[in-house]
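Visitor: Sequence and predicted structure are below.
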Amino acid sequence: MIDFYTAGTPNGRKVAIMLEELAIPYTEHKVDLSKNEQKSPEFIEMNPNGRIPVIVDRQGPHNKEVTVFESGAILYYLAEKYGNFLGHSLAEKAHTLQWVMFQMSAIGPMFGNYHYGMNTLTPKNPAFIERFEKEALRLLGVMEIQLSKNEYLAGQVYTIADIATYPWIIGFIKSKPEWFESKPSVRRWAQLVGERPAVKKVLP
């Protein structure tokens, strides 16, 4: 059994999608970010960085309890444990993980900062917003090139790279449709991933 500590953010949703894709039993524990529950001593014991998501696998390797934080690390752990959505050879795994890292190091921070600049930062800082919008658009261009040649981000097979990236992209497809007017391959990919039953369950 897995205990899953999460909130309604893209990083939380990517792990929820993975758990649903694997069809494994888990218990979801909602963490109220507005009350800073992620900074409580109990939560810090699980994740010293005080961020969601976190999983606690009560039946980890050798039947020992394992706690994993950071969404990318959680996706990797689950993919390795259950032998799915990662690839089999070292080359396949590396190819998948490079696109997971692309999401973690680029898509998440750049899109997240743009959202922060538009919706939270006061007073508004046009230079801040412009910087992150330009970088977000550049990253979409990278995705467009990759997806114009491949069915999914890491190739022809659905992987944790798609699971990691989709929750970030779909929100912006809805809020910033003009960004995607010249990105038909990204839109095609988002529609394909969005039709999966596990994705629909998490993001109806």
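Guide: Perfect, thanks for sending it. Numbers count the residues shown, from 1 in each chain.

Visitor: CA only for contacts and neighbour counts going forward, please
Guide: Noted.

Visitor: Helix or strand for the residue positioned nearest the centre of the chain, just tell me which one.
Guide: Centroid-nearest residue in the chain, with Cα atoms, centre = their mean: residue 164, separated by 3.1 Å. Assigned by DSSP states H and E, residue 164 falls within helix 160-175.

Visitor: go on, residue 144?
Guide: Residue 144 belongs to helix 126-149, assigned by DSSP H and E.

Visitor: All the strands of the protein, residue numbers only.
Guide: Along the chain, counting by DSSP state E, strands occupy 2-6, 26-30, 54-57, 66-69.

Visitor: Now do the most far-flung residue of the chain relative to its centre against residue 113, distance only.
Guide: Residue farthest from the centre of the chain, counting by Cα atoms, centre = their mean, is residue 123 at 29.2 Å. According to Cα to Cα, to the nearest Å, residue 123 stands 15 Å off from residue 113.

Visitor: do the same with residue 127
Guide: Taking Cα to Cα as the measure, residue 127 falls 12 Å from residue 113.

Visitor: and here's the other structure:
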Amino acid sequence: MLDLYSWATPNGHKVHIMLEECGLPYKVIPVDIGAGAQFEPKFLALSPNNKIPALVDSDGPDGQPIHLFESGAILLYLAGKTGRFLPQDTCGKYEVLQWLMFQVGGVGPMLGQAHHFRLYAREKVDYAIQRYTSEAQRLYSVMNKRLAVSKYIGGPDYSIADIAIFPWLRSWKNQGVTLNDYIHLKGWFDEIAGRHAVQRGLRVLADQRKPLQDDLAHEILFGDTQIKQHKPT
């Protein structure tokens, strides 16, 4: 059995979708990040960076338990465990992996900053809003150009690169993007959104998610609470 510690965020949904696509049995343990559950000792033992998701596989390699944090690493683990959504040939595998790294190092962090400065920052910083909105639009253009010459982000077949990127693009309006401006990306987005496993994955914990703009949630997510958890001892 797989135990998934998660919440209804883009990074959480990446793993929810992967588990649904693979048809693996799993149990979800909610980690309410707006209430500070990510700082509980049990969760920090699994995810020392206090970020969701984290995965525990009681039947890991050689039958031994394994636990993992970081959504990209979890996607790679599940692809290896099931032999799905990552090509076996070397060239195909690395074609997918470079786009997975594109999501982990670019799409997630930059669109996350766009969300923060456009929606959550109490002080509206024009430079930051413009900086991250422009970067969001640039990244959408990169993906649109890729999909003009490739059926899927990582190549000819649906892969963990698509699974990783899709949840981040669902909030395109909040990122200052008009999805219809990117015709190839829009077609890809609509196709992925229509997959039944994707729809099931997006429903995981969706009914428990709350607005993150009250004072307590804002302090937990963006204030000194984060820093205090990691002060040198």
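Guide: Nice, thanks for sending it over. Please read all numbers here as calculations on a predicted model, not as lab measurements.

Visitor: Next, the TM-score between them, please.
Guide: Remark: TM-score between the superposed chains equals 0.96 [TM-score structural alignment, normalised by the length of the first structure]; 203 aligned residues with a Cα RMSD of 1.3 Å.

Visitor: Among residue 127 and residue 113 of the first structure, which residue is more densely surrounded?
Guide: Using other Cα atoms under 10 Å, the more surrounded residue of residue 127 of the first structure and residue 113 is residue 113, with 20 against 10.

Visitor: which residues touch that one?
Guide: By Cα atoms under 8 Å, 6 or more residues apart in numbering, residue 113 of the first structure lies in contact with residue 132.

Visitor: now the strands of the first structure as TSV including distance to residue 104 of the first structure?
Guide: Below are those laid out as TSV (distance: least, Cα to Cα, whole Å):
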stretch	distance to residue 104 of the first structure
strand 2-6	17
strand 26-30	22
strand 54-57	16
strand 66-69	13
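
Visitor: of all these, which lies closest to residue 133 of the first structure?
Guide: strand 2-6 (27.4 Å; Cα to Cα).

Visitor: so the closest one matches what in the second structure?
Guide: Aligned by TM-score structural alignment, strand 2-6 of the first structure falls on residues 2-6 of the second structure.

Visitor: The matching stretch vs the first structure, average offset?
Guide: Compared with the first structure after the fit, stretch 2-6 of the second structure shows a mean deviation of 0.3 Å (mean Cα distance after the TM-score superposition for the first structure).

Visitor: Residue 174 of the first structure versus the closest residue to residue 154 of the first structure other than its chain neighbours, what's the distance?
Guide: Nearest non-adjacent residue to residue 154 of the first structure, counting by Cα to Cα, 6 or more residues apart in numbering: residue 96, 5.2 Å away. Here the criterion is Cα to Cα. By it, residue 96 of the first structure lies 26 Å from residue 174 of the first structure.

Visitor: quick one: which of these two has more around it?
Guide: More crowded of residue 96 of the first structure and residue 174, by other Cα under 10 Å: residue 96, with 24 against 10.

Visitor: quick one, what contacts that one?
Guide: Contact analysis of residue 96 of the first structure by Cα under 8 Å, 6+ apart lists 86-87, 154, 159-161.

Visitor: next one: residue 118 of the first structure
Guide: Listed by Cα under 8 Å, 6+ apart, the contact set of residue 118 of the first structure reads 124, 129.

Visitor: Apply 10 Å and report the result again.
Guide: 112, 124-126, 128-129 (Cα atoms under 10 Å, 6 or more residues apart in numbering).

Visitor: Let me know the closest of those residues to residue 40 of the first structure.
Guide: Nearest member of the contacts of residue 118 of the first structure to residue 40 of the first structure, counting by Cα to Cα, is residue 112, at 23.7 Å.

Visitor: about what we covered before: mind checking which of the contacts of residue 96 of the first structure are buried?
Guide: For the contacts of residue 96 of the first structure, a neighbour count by 16 or more other Cα atoms under 10 Å gives the buried set as 86-87, 154, 159-161.

Visitor: Of all pairs in those residues, which one is the farthest apart?
Guide: The span of these, defined through Cα to Cα, is set by 87 and 161 at 11.0 Å.

Visitor: how about the helices of the second structure, start to end?
Guide: When assigned using DSSP state H, the helices of the second structure occupy the ranges 10-22, 41-46, 71-82, 90-102, 108-115, 126-149, 160-169, 183-193, 196-203, 215-222, 224-228.

Visitor: Could you export the ones you listed as TSV, including distance to residue 28 of the second structure?
Guide: Shown next, in TSV, are the helices of the second structure (distance: least, Cα to Cα, whole Å):
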stretch	distance to residue 28 of the second structure
helix 10-22	9
helix 41-46	13
helix 71-82	15
helix 90-102	24
helix 108-115	22
helix 126-149	31
helix 160-169	18
helix 183-193	22
helix 196-203	11
helix 215-222	22
helix 224-228	24
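
Visitor: Out of those, which gets nearest to residue 32 of the second structure?
Guide: Of these, nearest to residue 32 of the second structure by Cα to Cα is helix 215-222, at 10.0 Å.

Visitor: so what secondary structure elements neighbour the closest one?
Guide: helix 224-228 (3 or more Cα pairs under 10 Å, 6 or more residues apart in numbering; DSSP states H and E).

Visitor: Could you give me the buried positions within the helix it packs on?
Guide: residue 226.

Visitor: what span of the first structure lines up against it?
Guide: Going by TM-score structural alignment, helix 224-228 of the second structure lines up with nothing in the first structure.
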